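In: What follows is a predicted protein model with its sequence.
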Amino acid sequence: MKKIHLAFLSGLLLCNLPASAQKKTALPPEFRIKQSETEAHMRFLAADELLGRRTGEQGNLIAARYIAEQFRKLGVIPVPGNTSPGTSGYYQNVPFEKMGSNGSGEIIADAEKLKSGEDWILMNGDATDITAPLVYASYGLENIEKGWDDYKGLDVKGKIVLVQSGTPDVQTPSEIIASSAEKRRLAAEKGALAVIELFNAPMPWNMVNRYFAGERISLAESATTTKSIPHAWVNGKEAKITRALRGVQTVTFKTTGRKSQIVNSYNVAGYIPGSDPVLKSEYVLLTAHYDHVGVGKQGGQPFTPEDSIFNGARDNAFGTVAVLTAAEALAKNPPKRSVLIVALTAEEVGLLGSRYYAAHPLLPLNKCILNLNSDGAGYNDTTIVSVMGLNRTGVKTEIETASKAFGLGVFADPSPEQGLFDRSDNVNFAKEGIPAPTFTPGFKEFNGDIMKNYHQVSDNPETVDFGYLLKFCQAYAYTVRLIADRKTAPQWIAGDKYEAAAKKLYGK
């Protein structure tokens, strides 16, 4: 059936061309990708030997090396001007601070004694035992553009700062994580001894405790480990805790601290110059994260001695295979605009690889017309692809055309209550103003079928539908080609929450 389908599609395309051009025209290379190729990528990236590809560990480094060598083999070149060490310029070094498990300790606010590991988690900092005045500083942020000046009129030198979680605009878990380091940096800069943050994100405290109290990774604030002031996340949903902290003038903060070390991981970046002498100065950015959650207790979900490896086939070897497929097809026959492909690390620990890249881009962001991200929790419908931001980012026609070419429908924004657009790497590019949809394996809602494998040891290559993987990757690659060949750059729909950032980025 596949051969008949492709031949029929080819005939339709050729019928619309002049007779003189029909002999010279053929379907682009993505139509000739073989299932054996996409399957081989999947079987390697999600193999047991890579031990769940956890950021900063050996399996993650092996995956990075594999992607870089595939780029080299396929003729995808290093990004011009990238001087980062490793594999002839394919790597962008991303330094992380790796911390041990939450230590013991207590925070005492008058009669309330808050226990570490129950009522609060030490997010950062060395051992300490201090008693000092407590000063409330709202969200603990400064941003002139947004009118935030939470330290105005406050003297916090030699004191402990109490702040709310997140920002005045956003209370999502990813934004709380992203803003947390900035709160700590500002407090330390102003002479504070410690930070207590009232955690109020819309997620259960027991989940927060389980996820963040164990070994964790964050972007390093410098290339070497430096002493950091203690920073605690306190269960702000517990009314008596909030009342106690808002009602006292002095607090005692005791902790054994968290050991930390600097580790490196890498974003892997390759470049395909465009074929049009004018449009090649612009580019389409392709992204997919290649990390996963590791082995055993690192995974945070049940495992057995027989199977303790969280292989991450669907999340996100699937998306990584898609960008490798696009790399192969587009390198053989480049589109008009250039293509930048970045396999991202550290998505699973807070979208950190993409956040680092957005702050340290290898090419100017204002020359990027679109980010097409590929990520997913899984799939249960092999007749469709699902797209976060389909109707917001100006490329609905290209996505639908490319998907239809491989017999796939398109479903827009499944499970809107989950806020999925803002939960993958694309959001860090959207914040900069770049239209950034996410191209996801097919599903319509987060249900039992999806959760059965999401972040589970069962998410391994043996359970993947390889025929669907091929069609998904081909549709992704063809979508990129159609977007890169557009006459005009796509734009956010009028009124989108990222439209203002786009006007600032592109100057229009």
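Out: Received the coordinates, thanks. In this text the structure is predicted, and so the values were computed from the model without any measurement.
In: CA only for contacts and neighbour counts going forward, please
Out: Will do.
In: what sits up against stretch 128-138?
Out: Contacts to stretch 128-138, defined as Cα atoms under 8 Å, 6 or more residues apart in numbering, come from residues 150-151, 154, 156, 158-164, 230, 246, 248-257.
In: next one: stretch 463-471
Out: 33, 34, 35, 38, 39, 313, 314, 318, 382, 406, 408.
In: for that stretch, which positions count as buried?
Out: Of all the residues in stretch 463-471, those buried under the rule 16 or more other Cα atoms under 10 Å are 464, 466, 468, 469, 470, 471.
In: which residues in the stretch 101-250 of the chain form strands?
Out: Assigned by DSSP state E, counting those that start in this stretch, the stretch 101-250 of the chain shows strands spanning 105-109, 112-115, 120-124, 128-136, 142-143, 148-149, 160-164, 194-199, 216-219, 231-235, 250-255.
In: didn't residue 75 look like it was pressed against residue 331?
Out: Yes. Between residue 75 and residue 331 there is a contact under Cα atoms under 8 Å: 6.2 Å.
In: anything in contact with each of the two?
Out: In contact with both residue 75 and residue 331: no residue, using Cα under 8 Å, 6+ apart.
In: These two: which is more packed in?
Out: The residue with more neighbours, out of residue 75 and residue 331, is residue 331; 21 against 17, by other Cα atoms under 10 Å.
In: Check which element follows the helix or strand where that one lies along the chain.
Out: Assigned by DSSP states H and E, residue 331 belongs to helix 318-332. Moving toward the C-terminus from helix 318-332, the next helix or strand (DSSP H and E) is strand 338-344.
In: Which other helices and strands does that following strand contact?
Out: Strand 338-344 sits against strand 260-272, strand 283-289, helix 318-332, with contacts defined as 3 or more Cα pairs under 8 Å, 6 or more residues apart in numbering; DSSP states H and E.
In: Put this next to the first one:
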Amino acid sequence: MQFSASLTLVVGLLLATFSVQGQTRPAKAASSPKSTASNLKLPEFSFTRAEVEAHVRFLASDELEGRRTGEKGNWTAARYIAEQFRQLGLKPAGDQGDYFQRINFEKVGAATSAMMMMGKDTLKLGKELVVMAGKPTDVSGEVMYVGYGLTDGEDGYKGRDVKGRILVAQGGSPDAKGPREIFSASAAKRKLATEKGAAALIELYSESIPWGFVNQYFSREQVNLPTGTNSTTPSVAHVWVNNANNQYKQLKEAGQSVTLRTSGRPAVAAPSANVAGIIEGTDPKLKDEYIVLSAHFDHVGVGKQGGSAYQPSDSIFNGARDNAMGVTAILEAAKALSQQRPSRSVLVLAFTGEEIGLLGSKYYAEHPLVPLKQTIFDLDTDGAGYSDTTIVSVIGLERTGAKAEIEAGTKAFGLGVFAEPAPEQGLFDRSDNVNFAIKGVPAPDFSPGFKSFDQEIAKYYHQAIDNPESLNFNYVLRYCQAYAHTARLIANRPTRPQWSAGDKYEAAGKALYGQ
């Protein structure tokens, strides 16, 4: 592949896609011994491979340059999705009367220098020290230990004036186990320290993510939600210190002095947006309840942005499996459900910012366009790829109350369902569905077929060869049909899906819905 961004080619692809959709083609219904005459009249039974392939080929084209959040290719993908919603007649659900929920991300460059001296020890950037965020800083003085540093009422902060002080916080949080929780806790500490006017924040890192990975990750550009008190207030200088084996425990002690110098990490605006449209339900009562159909449309970008090895002849991480395939599924479902509307209303939601920490869905969960109390289910579709074209894999199948509909929806197109693939990976908490679950909304992840993270999955996951030419489009077609039909069955069921008894998100569900 060649690295290019020809507007002419982008427009050409858009027009080609619209023309394919506008053509009259014989319906290619998936064969299934369980398909009934009434079922075959549903729009999802008439999806065509050509239409599905056109969506994927555009979204995963070289011209979109890996759809990285904050880059032009990401905005082009968002615009494409919005225009599909418009063409289908979906009601705009964005924040300015259109289809966009705008998010003001910031692009943060890597630090060029940093060091910290304490006594006879000098900690260096790229070895014992990483710079998380903040402005250029040269500060010396006694440190103040604030515990985890997560809340104003915590013992570390309570009753203490920390303005102008160098703060030391324990890494992670009492509940942080995976990367999402660790990074989220760290951002919360930085935000609070910034608001309180601290001079610097030193976090003692001894969490589960290997230090080598941490070092490598933060030596690259990131895209984040700003953590300053406002857009003109840069965040406090924030560093992680490798505290493996508690080797720098003296930083918790009163009277310990340090000198911290850092070039900071320059931040510039990197706006992006979620894309949202509504299909109104047909039932006078149930139409006030919504199911969400969601998929993330961003990917990891080009070259070093991708974080994996690449060849000079192909530096674009196209993201056909991850997640042009999922976006195509929600577009096709939107088409089917708008042509023959279900009982409940449907919010079709394409997320940005998934690859940078599930930030698009996190932002949505904090700023919902439809009240979460009226949102009864999220059917998210995302995945690293597939290694079995006879199944779909569903993370959360047994937990989220719609097992019967998911199994029936996939069986109609000759596909089986495999529950909870690769359980050691903790996948439920690693896709956008988790941000709904945290709020209490039942939210499984509907994924292309796999049972484990085998070589076939690793071959394509976040690799430059994840491009449309490598896809089995007969499987992609059936996958999209199964997703759309499953969505219809859930939207039409007489009762709401419920969390399984004892699930860790059950209490959040009861609190949300007042049960």
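Out: Alright, I've got the coordinates. Not measured: the values here are computed from a predicted model.
In: re the thing from before, would you list the contacts of stretch 463-471 of the first structure in JSON lines and tack on distance to residue 293 of the first structure, secondary structure and neighbour count?
Out: Below are these laid out as JSON lines (distance: Cα to Cα, whole Å; DSSP: H, G, I helix; E, B strand; the rest coil; neighbours: other Cα atoms under 10 Å):
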{"residue": "33", "distance to residue 293 of the first structure": "30", "secondary structure": "coil", "neighbour count": "18"}
{"residue": "34", "distance to residue 293 of the first structure": "29", "secondary structure": "coil", "neighbour count": "14"}
{"residue": "35", "distance to residue 293 of the first structure": "27", "secondary structure": "helix", "neighbour count": "15"}
{"residue": "38", "distance to residue 293 of the first structure": "22", "secondary structure": "helix", "neighbour count": "22"}
{"residue": "39", "distance to residue 293 of the first structure": "22", "secondary structure": "helix", "neighbour count": "19"}
{"residue": "313", "distance to residue 293 of the first structure": "12", "secondary structure": "helix", "neighbour count": "33"}
{"residue": "314", "distance to residue 293 of the first structure": "13", "secondary structure": "helix", "neighbour count": "27"}
{"residue": "318", "distance to residue 293 of the first structure": "15", "secondary structure": "helix", "neighbour count": "33"}
{"residue": "382", "distance to residue 293 of the first structure": "25", "secondary structure": "coil", "neighbour count": "18"}
{"residue": "406", "distance to residue 293 of the first structure": "32", "secondary structure": "coil", "neighbour count": "23"}
{"residue": "408", "distance to residue 293 of the first structure": "30", "secondary structure": "coil", "neighbour count": "20"}
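In: Go through the residues you listed and say which is closest to residue 12 of the first structure.
Out: Comparing those against residue 12 of the first structure with Cα to Cα picks out residue 406 as the nearest, at 13.9 Å.
In: Stretch 102-118 of the second structure corresponds to what range in the first structure?
Out: Mapping stretch 102-118 of the second structure onto the first structure (TM-score structural alignment) gives residues 93-109.
In: if I look at the residue nearest to residue 255 of the second structure when sequence neighbours are not counted, how far off is residue 171 of the second structure?
Out: Closest residue to residue 255 of the second structure apart from its sequence neighbours, by Cα to Cα, 6 or more residues apart in numbering: residue 142 at 5.8 Å. When distance is defined by Cα to Cα, to the nearest Å, residue 142 of the second structure is 19 Å away from residue 171 of the second structure.
In: Neighbour count: the two, which is higher?
Out: Neighbours per residue (other Cα under 10 Å) separate residue 142 of the second structure from residue 171, with residue 171 holding more: 25 against 16.
In: dump the residue contacts of that one.
Out: Contacts of residue 171 of the second structure (Cα under 8 Å, 6+ apart): 148, 182, 186, 203, 204, 205, 206, 207.
In: Please repeat the previous calculation with a cut-off of 10 Å.
Out: Contacts for residue 171 of the second structure (Cα atoms under 10 Å, 6 or more residues apart in numbering) come out as 147-149, 182-183, 185-186, 189, 202-207, 240-243.
In: Would you mind confirming that residue 473 of the first structure is in contact with residue 38?
Out: Yes. Proximity of residue 473 of the first structure to residue 38 meets the contact threshold set by Cα atoms under 10 Å, at 7.9 Å.
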